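Undergrad: build me a model from this:
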Amino acid sequence: MNAIRLTQYGTGGGCSCKIPPGELEDLVAGLTPPPSATAGRILLGIDQGDDAAVLQMEGEGRAIVATTDFFTPVVDDPYDFGRIAATNALSDVYAVGGEPVIALNLLGWPRGVLPLELAREVLRGGSAMAQVAGCHLAGGHSIDDPHPKYGLAVTGLADPGRLLRVDAGEPGLPLTLTKPLGLGVLNTRHKATGEVFPEAVATMTTLNRDASRLALATGIRCATDVTGFGLLGHLYKLARASGVTAVVHSAAVPYLDGAREAIRDGYVSGGSRRNLDWVSPHGDFGDLPEDELLLLADAQTSGGLLVAGEIPGFPVIGELVPRGEHLLIVK
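TA: As a prediction, the model looks like this:
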């Protein structure tokens, strides 16, 4: 079983297998239902592309956070795949300022192709991260699927008056990034060569819990996480929703070791190129080389938080300014 490479059994891998952002927005446009007599009030939903749905129940001092996330293998090790997928799903709750309380497994497995013992390792990895997060993991759903897939459906709680949202950015706020970039190109290299990048695995299995709590403690109200649409894609959505322009200082952006070498050697996913194509009409990128822009648009899996505000201990990579001709400026 050690010779089985999970990344060879699925198209794409990790958050790079998402439907491209432009296509996804067209797909969900107009699907928000009108207000109804349904209990509670939606505080965050799909209008601005927030990371999770948040529902406030009448008479309740806390809001319910609901999200789900799953994808095909991003690494070959099944236990690490489970940990990464679970961490990524839990991140959607932290990205809106919530705390996860209970999760359900989502598993697709080619049972006639890959041993069920590997699926058990995937589930064990997910369970390990739920335990780290202090989140119950109880059951879930599985299907016989041609391609292995794993993730979680997560329910959490949040203070409705202290949410992190993509439409709350204001001119003058600095931009903070809580994890280095480069996960996409390193995962693409891993899929192509089998080379393992322990720093990338450690980054993808680090919860965004502490960063989220620090952001709330410092009064920050605007944030998102950086996943399949890359830094530029998620920042574009934040700037558009907040009615501001985002400025990125490329020299200040941190990268994982080996990321620049991977891009130099051509390990770029199709998702990263689509991300750059999507934001380019809305950006002023000066004379930055394409490799630099592809790194900024690199499709991340279980990336960090992008915060409109300053969090001690994390790098400031830019700022929000009054809205101008372009929504994104990269210097």
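Undergrad: hey, let's count contacts and neighbours off CA atoms from now on
TA: Will do.
Undergrad: quick one: contacts for the most centrally placed residue in the chain?
TA: Nearest to the mean C-alpha position of the chain, counting by CA atoms, centre = their mean, stands Thr227 at 2.9 Å. Thr227 sits next to 15, 234, 299-304 when contact means CA atoms under 8 Å, 6 or more residues apart in numbering.
Undergrad: against Pro322, how distant is it?
TA: Distance from Thr227 to Pro322, counting by CA to CA, to the nearest Å: 26 Å.
Undergrad: to check against the first, give me the structure of this:
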Amino acid sequence: MTHPAPSTPPSGNKPAEPRLTSLSHGGGCGCKIAPGVLSSILKGTSAMPIPKELLVGIETADDAAVYQLNDEQALIATTDFFMPIVDNPFDFGRIAATNAISDVYAMGGTPIMALALVGMPIAVLSVETIGQILEGGASVCRAAGIPIAGGHTIDSVEPIYGLVALGLVHPSRVKKNASARLGDKLVLGKPIGVGILSAALKKNNLDAAGYAQMMAVTTQLNTPGPLLAALPGVHAMTDVTGFALAGHALEMARGAGLTATLDWRRVPLLPGARDLALAGNITGASGRNWAAYGAEVALPADFAAVDQALLSDPQTSGGLLVSCAPEAVDAVLAVFRDLGFGDACEVGEITAATAGAKLVLR
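TA: Presented below is the predicted three-dimensional model:
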């Protein structure tokens, strides 16, 4: 199997550049610090006074900070950046920008501008390649209708690209990841399996069709966010990224003091993801995720190891996970489908808290 070529061809006598993914120890949201390690780090930070205008901070590991400006507007602020998940520089930029802007949509907001965060090994990558990465990000910002209004650059050992994304939302429409209610249904906007496909790409095991699938899902802006936030039955939202479907469903359950129950048979998978996982194309981040939160997950006795790997598979620019009243499911699905998210489907529900697991698979 083959993967699409990276790259910028060498000019003159300049040596060929290395594959972008060969320069990173982990790609995309798989670069995230493992949940358990991150929790330990944050426990050591000093508590700061929280102003009443700060509607969302670090309390529940939500997707972005939200600060109320006035009765009609709240500012959403977030940042996301990572090392290459693909070798094509333009595509890397597109994925990273889409992923960063997603956090604004996940809070129910509309993006207004971005700042670029750029760290590049200047002695290794050409100016042309770095320019393609930035242009890929800029193309996504244009699609989202926002400018890149500035940023910061450094010379770094590994290529790093991402955005600070800012957005606006009405204070009454902020959708936290911690406000799910008992009896809510869970709707997932995109299929999972991005980490599996990216692992296959790095091993030269992903064909052109698989790469196209991966690009389609990772560069699709989560534009349903503001429309979903306006629906009266939508109570909570988050986007599924580096901590995988399991990790982000757990955050939702913990924040609400309830349990998330997933019907695994209904969870949409990227075509070929399960077969690639069976063939050994699994990221190291998947195992780190499971080590951090597996004790909080109750699996059926016959749950296959490959399905566990998919459940903890880190997603880059993944879909929105929506917790809504049962009577709002049809409206939620209609919003998704009207905006081109044909794989969106109901995948579970919010159930009563239990003494043990916070996430139950059935």
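Undergrad: neighbour-wise, which one of the contacts of Thr227 of the first structure leads?
TA: Within the contacts of Thr227 of the first structure, most neighbours by other CA atoms under 10 Å means Ala299, with 37 neighbours.
Undergrad: ok, back up a step: map the residue nearest to the centre of the first structure onto the second structure.
TA: Aligned by TM-score structural alignment, Thr227 of the first structure pairs with Thr241 of the second structure.
Undergrad: and which of the contacts of Thr227 of the first structure is nearest to Asp291 of the first structure?
TA: Ala299 (13.7 Å; CA to CA).
Undergrad: can you find the partner of Tyr255 of the first structure in the second structure?
TA: Checking TM-score structural alignment: Tyr255 of the first structure goes with Leu269.
Undergrad: to what extent is its match buried, counted in neighbours?
TA: Leu269 of the second structure, neighbours per other CA under 10 Å, totals 16.
Undergrad: which residues in the stretch 101-250 of the second structure form strands?
TA: Remark: strands assigned in the stretch 101-250 of the second structure by DSSP state E, counting those that start in this stretch are 110-120, 148-155, 160-169, 185-188, 234-239.
Undergrad: quick one on the thing from earlier: would you turn the contacts of Thr227 of the first structure into TSV with secondary structure and distance to Asp50 of the first structure?
TA: Listed next are the contacts of Thr227 of the first structure as TSV, based on DSSP: H, G, I helix; E, B strand; the rest coil; distance: CA to CA, whole Å:
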residue	secondary structure	distance to Asp50 of the first structure
Cys15	helix	16
His234	helix	10
Ala299	coil	17
Gln300	coil	17
Thr301	coil	17
Ser302	coil	16
Gly303	coil	15
Gly304	coil	15
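Undergrad: before we move on, back to that, distance of the match of Thr227 of the first structure from Ala123 of the second structure?
TA: In terms of CA to CA, Thr241 of the second structure sits 31 Å off from Ala123 of the second structure.
Undergrad: how about the helices of the stretch 151-300 of the first structure, start to end?
TA: Remark: helices assigned in the stretch 151-300 of the first structure by DSSP state H, counting those that start in this stretch are 183-193, 198-204, 209-217, 230-242, 259-264, 270-279, 290-296.
Undergrad: tell me which of these lies nearest to Pro160 of the first structure.
TA: Taking CA to CA, helix 209-217 is the member of the helices of the stretch 151-300 of the first structure nearest to Pro160 of the first structure, at 12.1 Å.
Undergrad: run the chain-centre distance for that closest one.
TA: Average the C-alpha atoms of helix 209-217 of the first structure, do the same for its chain, and the two points are 16 Å apart (CA atoms, centre = their mean, to the nearest Å).
Undergrad: and the contacts of stretch 127-138 of the second structure?
TA: For stretch 127-138 of the second structure, contacts defined as CA under 8 Å, 6+ apart pick out 7-8, 89-98, 120, 147-148, 161-162.
Undergrad: of the residues you listed, which belong to strands?
TA: Secondary structure assignment by DSSP state E places 120, 148, 161-162 of the contacts of stretch 127-138 of the second structure in strands.
Undergrad: who wins for neighbours among those residues?
TA: For these, counting by other CA under 10 Å, the largest number of neighbours falls to Gly162: 30 neighbours.
Undergrad: mind listing what it touches?
TA: Contact analysis of Gly162 of the second structure by CA under 8 Å, 6+ apart lists 79-82, 93, 96-97, 100, 116-118, 137.
Undergrad: map it onto the first structure.
TA: Gly162 of the second structure maps onto Gly151 in the first structure, with residues paired by TM-score structural alignment.
Undergrad: count the residues that sit near Ser36 of the first structure.
TA: Count around Ser36 of the first structure with other CA under 10 Å applied: 8.
Undergrad: distance of the residue nearest to the centre of the first structure from Thr87 of the first structure?
TA: Distance, Thr227 of the first structure to Thr87 of the first structure, by CA to CA: 12 Å.
Undergrad: can you check Ala52 of the first structure too?
TA: 15 Å.
Undergrad: more neighbours: which of these two?
TA: Neighbour totals were compared for Ala52 of the first structure and Thr87, and Thr87 leads with 29 against 25 (other CA under 10 Å).
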